[in-house]
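Student: output the structure for:
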Amino acid sequence: MTRPLRIGLIGASNLAITSIIEPARKIGDVEITMVAAREISRAIDYAAANNIRSVAANYQELIKSGGVDLVYICLPNVLHEEWGTLALENKLHVLLEKPAAPDEAAAMRLLAAASKNNCRLIEAFHYHYHPLFTAIKQLVLDGNLGTIKSFSAKLDVPMPPSENAARWDKELGGGVMLDIGCYPVHWARHLVGEFEPIETITKFAETGVDGAVVAHVKFGNGAIGTIDVSMTPHNGQRYSRLKLEMTNGAIEVRNLVLPHYGHDFNWRIGDEWHHKEFKGGTTYFYQLQAIKEAIKSGGKLPTEGDDILKNAQSIMAILNKQVG
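Tutor: This next block holds a predicted model:
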């Protein structure tokens, strides 16, 4: 691709400003060329505020415009498949907000459409591209800490229904596991391996969605794990923690999701603790940079293809073990 990567936004979201628009301004050969929203007045205001030159009357018009190479879809979970599939059928690459699909069947259909049309289907696990996660992964792989005995992840992000209606709406694919819960599932799979849920304890909301989940899992290598996630409103702060206990050490991380807002990264080899802090760009900057380079070179990304299906399968396995 000799011209800049042209990105269209499906959904005039606040998240797109942080995850796509701001990083694109810092990365060469990337342009945000068009936006579409549920209401055209919203898209017009959004385009003016964010210096986007074109507005589509609706999502379909953007997809069929010929003016974009990749679409970023930031819509309620149940709409991902419909608009992701249409974009792929029109030979566009697709970056889908996580989770890319609300279930295994939808993931398989989306991946089939991507394969048929020779387009990229990428799930927006932006944290994976930050140097912090690269360092954690390298510590696990280099062997100095031994093998993993246990995995523990806790992610608590209070989301009042009055401000996050879709997340609490069962018909729109709401619930904590189909929201922030997909993060620790992804961490577990990429740091330890595929797992089988043993038990899932769920706190259901009045709307019928899972508001808080604690899942106990077992990995193929014999390690055990706990995934503890909640979006239930309370007066506390957001909390994000990852712990790996290993045969010759340990790794502890705070704020793996958004380390550019501050993080702690500590690891122990034997009895000696070490610490490192990473400066630089946001997780979204590194993600968009990696996507641009992969589309240009044809290289594979760690958050596309079968990874999307495996994460959907793991989330569904946890949900299918629910008791509450």
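Student: only C-alpha atoms for contact and neighbour calcs from this point on.
Tutor: OK.
Student: dump the residue contacts of residue 62.
Tutor: By Cα atoms under 8 Å, 6 or more residues apart in numbering, the contact set of residue 62 is 8, 10, 34-36, 55-56, 68.
Student: now, those residues that are in strands?
Tutor: Per DSSP state E, strands hold the following members of the contacts of residue 62: 8, 10, 34-36, 55.
Student: make CSV out of those and add neighbour count and distance to residue 130.
Tutor: As requested, the ones in strands among the contacts of residue 62 are exported to CSV (neighbours: other Cα atoms under 10 Å; distance: Cα to Cα, whole Å):
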residue, neighbour count, distance to residue 130
8, 29, 24
10, 27, 25
34, 24, 27
35, 28, 27
36, 27, 29
55, 24, 32
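Student: I'd like the structure of this one too, to check against the first:
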Amino acid sequence: MSEQLRWGFLGAGGISTVIAADFQLAGIKIQAVGTRHISGANAFADQFNVPNRHEGYEALVNDPEVDIIYISTVQPLHAEQALLAIAAGKHVLVEKPFALNARQAKQVRDAARAKGVFAMEAMWTRFLPSMDEIFKVINSGQIGEVRFVTADHSQYLPETFAPRLWKPELGGGALLDLGIYPVSFFARVLGSPSKVIAEATIANTGVDLMTSAVFQYANGAQAAMTTSMEIFGPINASVAGTLGRIDIDTSFYEHTSFTVYETDLSRESGVQKQVRRYEDKIEGRGMQYQALEVERCIHAGLTESPIMSLDETVSIMETMDEIREQTGVKYPGE
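Tutor: This next block holds a predicted model:
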């Protein structure tokens, strides 16, 4: 393996172009791209000056000049293509959601561990400088013990604009595409829930238009989420503790700003006062930070990131499965 990791992009859709632009800002080397049809690979390679172009995914994963594969195809293919890359001895960064369900996520986790390669879900939010600052506040104890977390990720995505999200055969619906952000955020703050209660509004195609869920944790803490593709919500988040609160601005899952409040306990009822305002300023969308973490881990000899471990990814997918079980959303083949 070369000193600088050489990335191969499996898929060249919209998210790939956003990520490629951010990768280049950070000097991350995109060595190859593979798509179903060579025209897609050529267009992407021309745009980002990528030397190796492949028609078909097997050619990409077997490229000896590629060390790690970034997978950004439609959700039902994530696990299958991750397994293909792992079998070829490649490290993988798999676009969120990591798989369609927990069963598939476990298959990828187990295959990566057996092969001894690095694997991680591309939950890029976790690696943003703003999120790093938020968790410094939480872990410092400044807001006390966390007791309640809220998050919304609701966007207006009609079928005419985002037809993929309306198709169960493509892993559509609000929960899997948008709701993964609140669920993953809750997991980072509070761990795995002991109980989930969920309700959903189902589209005539069988996917969820809107899902709301309440999470209960063993220590008595709670969390509440909403996700929808038929309305624009606030797309914000809040972490409330016994000594204060963090309010995270729109869009909470992107590079954004936040405010920290402390509770003045000198008054019987308590009064909160603002003690910090964090204004985020970064280059690009912020997708590069996850890749920098991947490269840090691989150069350190790690096969998983402590910030986004494979066991946590599986646990998150188990929570997603439980929500879908309660709301009656199933995908073909399940």
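Student: just the ones in strands among the contacts of residue 62 of structure 1 now: which is nearest residue 186 of structure 1?
Tutor: Nearest to residue 186 of structure 1 out of those is residue 10 (Cα to Cα; 24.6 Å).
Student: dump the residue contacts of the closest one.
Tutor: Residue 10 of structure 1 touches 35-37, 59, 62, 71-75, counting by Cα under 8 Å, 6+ apart.
Student: now residue 27 of structure 1
Tutor: With the criterion set at Cα under 8 Å, 6+ apart, residue 27 of structure 1 makes contact with 285, 289.
Student: quick one: map it onto structure 2.
Tutor: Taking TM-score structural alignment for the superposition, residue 27 of structure 1 sits opposite residue 26 in structure 2.
Student: quick check: closest non-adjacent residue to the alignment partner in structure 2 of residue 58 of structure 1.
Tutor: Superposed on structure 2 with TM-score structural alignment, residue 58 of structure 1 falls opposite residue 56. Of all residues not flanking residue 56 of structure 2 in the chain, residue 36 sits nearest, at 4.8 Å (Cα to Cα, 6 or more residues apart in numbering).
Student: what does residue 63 of structure 1 give?
Tutor: In this structure, residue 63 of structure 1 finds its nearest non-sequential neighbour in residue 87, 5.7 Å apart by Cα to Cα, 6+ apart.
Student: in contact with the one you found, which residues?
Tutor: 63, 71, 93-94.
Student: may I ask which of these has the most neighbours?
Tutor: residue 63 (28 neighbours; other Cα atoms under 10 Å).
Student: quick one: contacts for that residue?
Tutor: 71, 86-87, 90, 92.
Student: if I look at the aligned residue in structure 1 for residue 237 of structure 2, how far off is residue 272 of structure 1?
Tutor: Taking TM-score structural alignment for the superposition, residue 237 of structure 2 sits opposite residue 242 in structure 1. Residue 242 of structure 1 sits 19 Å away from residue 272 of structure 1, taking Cα to Cα, to the nearest Å as the criterion.
Student: what kind of secondary structure is residue 175 of structure 2 in?
Tutor: Using DSSP: H, G, I helix; E, B strand; the rest coil, the structure places residue 175 of structure 2 in helix.
Student: ok so, going back, and the residue nearest to residue 56 of structure 2? What does it align with in structure 1?
Tutor: Using TM-score structural alignment as the criterion, residue 36 of structure 2 maps onto residue 38 of structure 1.
Student: returning to that earlier point: out of the contacts of residue 63 of structure 1, list just those in strands.
Tutor: Filtering the contacts of residue 63 of structure 1 for strands - DSSP E - leaves residue 71.
Student: looking at the contacts of residue 87 of structure 1, spot the one nearest residue 322 of structure 1.
Tutor: residue 94 (31.7 Å).
Student: Provide the aligned range in structure 2 for the helix or strand harbouring the closest one.
Tutor: Applying DSSP states H and E as the criterion places residue 94 of structure 1 in strand 93-96. Mapped onto structure 2 using TM-score structural alignment, strand 93-96 of structure 1 spans residues 91-94.
Student: now the matching stretch on structure 1. Mean distance?
Tutor: Stretch 91-94 of structure 2, aligned to structure 1 and superposed, deviates on average by 0.6 Å (mean Cα distance after the TM-score superposition for structure 1).
Student: check contacts around residue 249 of structure 1.
Tutor: Taking Cα under 8 Å, 6+ apart as the test, what residue 249 of structure 1 contacts is 145-146, 267-271.
Student: going by neighbour count, which of the residues you listed are buried?
Tutor: Using 16 or more other Cα atoms under 10 Å as the burial test, the contacts of residue 249 of structure 1 include 145-146, 267-269 as buried.
Student: quick one: which of those residues is nearest residue 163 of structure 1?
Tutor: residue 267 (37.1 Å).
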